[in-house]
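A.B. asks: Sequence and predicted structure, then a few things I'm wondering about:
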Amino acid sequence: MHRIGDLCFRSFTSTGLSDAVFVLVHGIGMSHRYLARLHAALSAQGTVISVDLPGFGGLPKPAGDAAIGEMADALGNVLDRLDVSGVVLIGQSMGTQWVVELAVRRPDLARAVVLIGPVADERRRTAMQQARLLALDTMREPPGANTLVMGDYLRCGPFWYLTQLRHMLGYPIEERIASIDAPVLVIRGGRDPIASRSWCRLLRSSAAPDTMLIEVPGRAHNVQHSAPAAVASAISHFCLQLALGRSEGGTA
């Protein structure tokens, strides 16, 4: 357990054979549990750290609010305590906002940034629109994924969920991503109604020139749970391309 001021974090680490470090950050209402399959799949590629953010996964809720920037700063402090840098920051859903903001504020920490099902589409930034998309996504997810989501939502509770939803809907990720120095990989499920293809293409065009977009066919928003091997393979390939670019003197 890590306490940063009024914010309480929890981390889970698996140590792999290579020196690569992957940091997994869940989305709104969720916890490390729905990242567990991706965590296991990436363990063969290096050290994997999954983080539960304040108020999620049964952790205490802060006495006050915690905006995107505050959460990102505290997450950076947690990684400092874990003595890691040059990591691959991987966020899913609202987790993409926290890792983007962290990469902007702490470029020393981010070797690369991976956005899985990034939110929120600039054309759909009302609570009602997001609720409709979430309902549609629920019908496209496997039962096991829905069970995890509902269980974590109950642990989070409506007050903290709605508090964070306000920040999620107000965060201009399409603007902030342009300030990231590190390479960016965007991943979406081919049937994800929340992170649409057009939205993900917009993010790709807004980020660094070496940004990549990969779709996993037939999967919805929680693609990291329903197709962990495919997502891990995409991340591994992306990191390999970065390593090859560096060895050849490129900027990637």
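C.D. replies: Alright, I've got the coordinates.
A.B. asks: From here on, just use CA atoms for contacts and neighbour counts.
C.D. replies: Noted.
A.B. asks: quick one: secondary structure of Val23?
C.D. replies: Following DSSP: H, G, I helix; E, B strand; the rest coil, the label given to Val23 is strand.
A.B. asks: Hmm, it is touching Ile90, no?
C.D. replies: Yes: counting by C-alpha atoms under 8 Å, Val23 touches Ile90, with 5.8 Å between them.
A.B. asks: How about Ala20, nearest residue that isn't a chain neighbour?
C.D. replies: Among residues not flanking Ala20 along the chain, Gly46 sits closest, at 4.8 Å (C-alpha to C-alpha, 6 or more residues apart in numbering).
A.B. asks: in the longest helix along the chain, what's buried?
C.D. replies: In the chain, with assignment by DSSP state H, the single longest helix is helix 228-247. Taking 16 or more other C-alpha atoms under 10 Å as the basis for neighbour counts, the residues of helix 228-247 that come out buried are Pro228, Ala229, Ala230, Val231, Ala232, Ala234, Ile235, Phe238, Cys239, Leu242.
A.B. asks: Sort out which one of those lies nearest Ala120 for me.
C.D. replies: Nearest to Ala120 among the buried residues of helix 228-247, counting by C-alpha to C-alpha, is Val231 at 20.5 Å.
A.B. asks: tell me the contacts of the closest one?
C.D. replies: Taking C-alpha atoms under 8 Å, 6 or more residues apart in numbering as the criterion, Val231 is in contact with Leu38, Ile187, Val216, Val223, Gln224.
A.B. asks: another structure for you, compare them:
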Amino acid sequence: MSTGTSGSRRRARRTSKRPSTTLAERWTVVDGVDVFYRESPHPPSGAAAMMHVHGFGLSGRYLLPTAERLADDFHTLVPDLPGFGRSGKAPGALDVPDLAHAAARFLDDRGIERVTLVGNSMGCPVICEFAHLYPDRLDRAVLVSPAGGIYNQPLRRAMGQISRDGTREPARLMRVVTPDYLRFGVPSTVRMFKALTQYPSLERMLALHIPTLAVLGDRDPLMPGAERVQEVAGQTDNHVLIAKIEGAAHAINFSHSGELAHMIRLFMADRPIVDDPDSPGHARLYEIHRGSQHPPARED
């Protein structure tokens, strides 16, 4: 649990800098590993829990623009999973199921039984595996720019996709993610890439039986085209709602936080995915597929 004194002075030194977020920055210990996380400082009474799950090689820092916008509506948590960001390393190399178990253990530590998970990139396979391992603990899933599988193989191809994406993201994103990539290191990158691309991401996503929102950017080089995604989604009668944000690349949680937060609020309320009337002139967002088993959109 998190409130013991072991390591508290060391963690205090590491958190003495000016906070980089309006969320509270905290530490806990899960299975002997120091885990850094951010949390709504004053979540609304009875608010549903919503945890944001970061991508490959990164910390949760780049997810904060979206998470902060939702913190007044949900009990918001943004951890650095073990082995990533400021959190300590777990013994042994982690794969996607290991990270799903780590997410569940973190929620256990925080006393949260049921949760909505919002992931970006690698965070989406982690969410799909969480749904497979802990189906009774997941209320809803939001899969933003889901990565992994054959479209990102081999490593050379994935590196080219990531390079092209870098030119399409806001320049300020590099200042956020570069320290994370350097900290993660080359050996961890190679191991995690192998685990991620071998994971059956598509099969797990199509097997989901909870309301699921998949969000795509039309400028994302790591994703197949929207038409292919829609074709695949149409092969199963599931709960997946697919929406697109025009002008967005891969790191939507950072680059288009206003549009994404608006979309998530609509999804959580079972409302149609439409543009935010309070943000005229921003990127257009709209549905491209709604599974027949997905809750019907409420028009009221």
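C.D. replies: Cool, the structure landed. Computed from a prediction, not measured in an experiment: that's the story for all the values here.
A.B. asks: Can you pull the TM-score for these?
C.D. replies: The TM-score (TM-score structural alignment, normalised by the length of the first structure) is 0.89; 245 aligned residues with a C-alpha RMSD of 2.1 Å.
A.B. asks: Tell me which residue is most central in the second structure.
C.D. replies: For the second structure, the residue nearest the mean C-alpha position is Gly119 (1.7 Å; C-alpha atoms, centre = their mean).
A.B. asks: I'd like the contacts of Val231 of the first structure written out as JSON lines, with distance to Ala63 of the first structure and neighbour count added.
C.D. replies: Rendered in JSON lines, the data for those read as follows (distance: C-alpha to C-alpha, whole Å; neighbours: other C-alpha atoms under 10 Å):
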{"residue": "Leu38", "distance to Ala63 of the first structure": "32", "neighbour count": "22"}
{"residue": "Ile187", "distance to Ala63 of the first structure": "34", "neighbour count": "26"}
{"residue": "Val216", "distance to Ala63 of the first structure": "39", "neighbour count": "18"}
{"residue": "Val223", "distance to Ala63 of the first structure": "33", "neighbour count": "29"}
{"residue": "Gln224", "distance to Ala63 of the first structure": "32", "neighbour count": "27"}
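A.B. asks: Now the two most distant members of these.
C.D. replies: Between any two of the contacts of Val231 of the first structure, the greatest separation by C-alpha to C-alpha is 14.1 Å, found for Leu38 and Val216.
A.B. asks: what does Pro142 of the first structure align to in the second structure?
C.D. replies: Per TM-score structural alignment, the equivalent position to Pro142 of the first structure in the second structure is Pro170.
A.B. asks: Number of residues surrounding that match?
C.D. replies: Using other C-alpha atoms under 10 Å as the criterion, Pro170 of the second structure is surrounded by 14 other residues.
A.B. asks: Tell me where the stretch 51-200 of the first structure has helices.
C.D. replies: Assigned by DSSP state H, counting those that start in this stretch, the stretch 51-200 of the first structure shows helices spanning 68-81, 95-105, 127-140, 143-156, 158-170, 173-176, 197-206.
A.B. asks: Most tightly packed of these?
C.D. replies: With neighbours taken as mean count of other C-alpha atoms under 10 Å, the helices of the stretch 51-200 of the first structure reach their highest mean count in helix 95-105, at a mean of 25.
A.B. asks: Pro142 of the first structure contacts Val223, doesn't it?
C.D. replies: No: taking C-alpha under 8 Å as the definition, Pro142 of the first structure is not a contact partner of Val223, at 10.3 Å.
A.B. asks: didn't Val25 of the first structure look like it was pressed against Gln92?
C.D. replies: Yes: taking contacts as C-alpha under 8 Å, Val25 of the first structure lies within contact range of Gln92: 6.5 Å.
A.B. asks: List the contacts of stretch 211-220 of the first structure.
C.D. replies: The set of residues that contact stretch 211-220 of the first structure without belonging to it, under C-alpha under 8 Å, 6+ apart, is 137, 140-141, 183-193, 200-201, 204-205, 223, 226-227, 230-231, 234.
A.B. asks: switch the cut-off to 6 Å
C.D. replies: Outside of stretch 211-220 of the first structure, the residues that reach it under the criterion C-alpha atoms under 6 Å, 6 or more residues apart in numbering are Pro183, Val184, Leu185, Val186, Ile187, Arg188, Gly189, Gly190, Arg191, Asp192, Arg204.
A.B. asks: cool, stretch 17-31 of the first structure as well?
C.D. replies: Contacts made with stretch 17-31 of the first structure from outside it, assessed by C-alpha under 6 Å, 6+ apart, are listed as 46-52, 56-57, 87-95, 152-153, 156, 161.
A.B. asks: Out of the residues you listed, which sit inside strands?
C.D. replies: In strands, judged by DSSP state E, the following of those are found: Thr47, Val48, Ile49, Ser50, Val51, Asp52, Val87, Val88, Leu89, Ile90, Gly91, Gln92.
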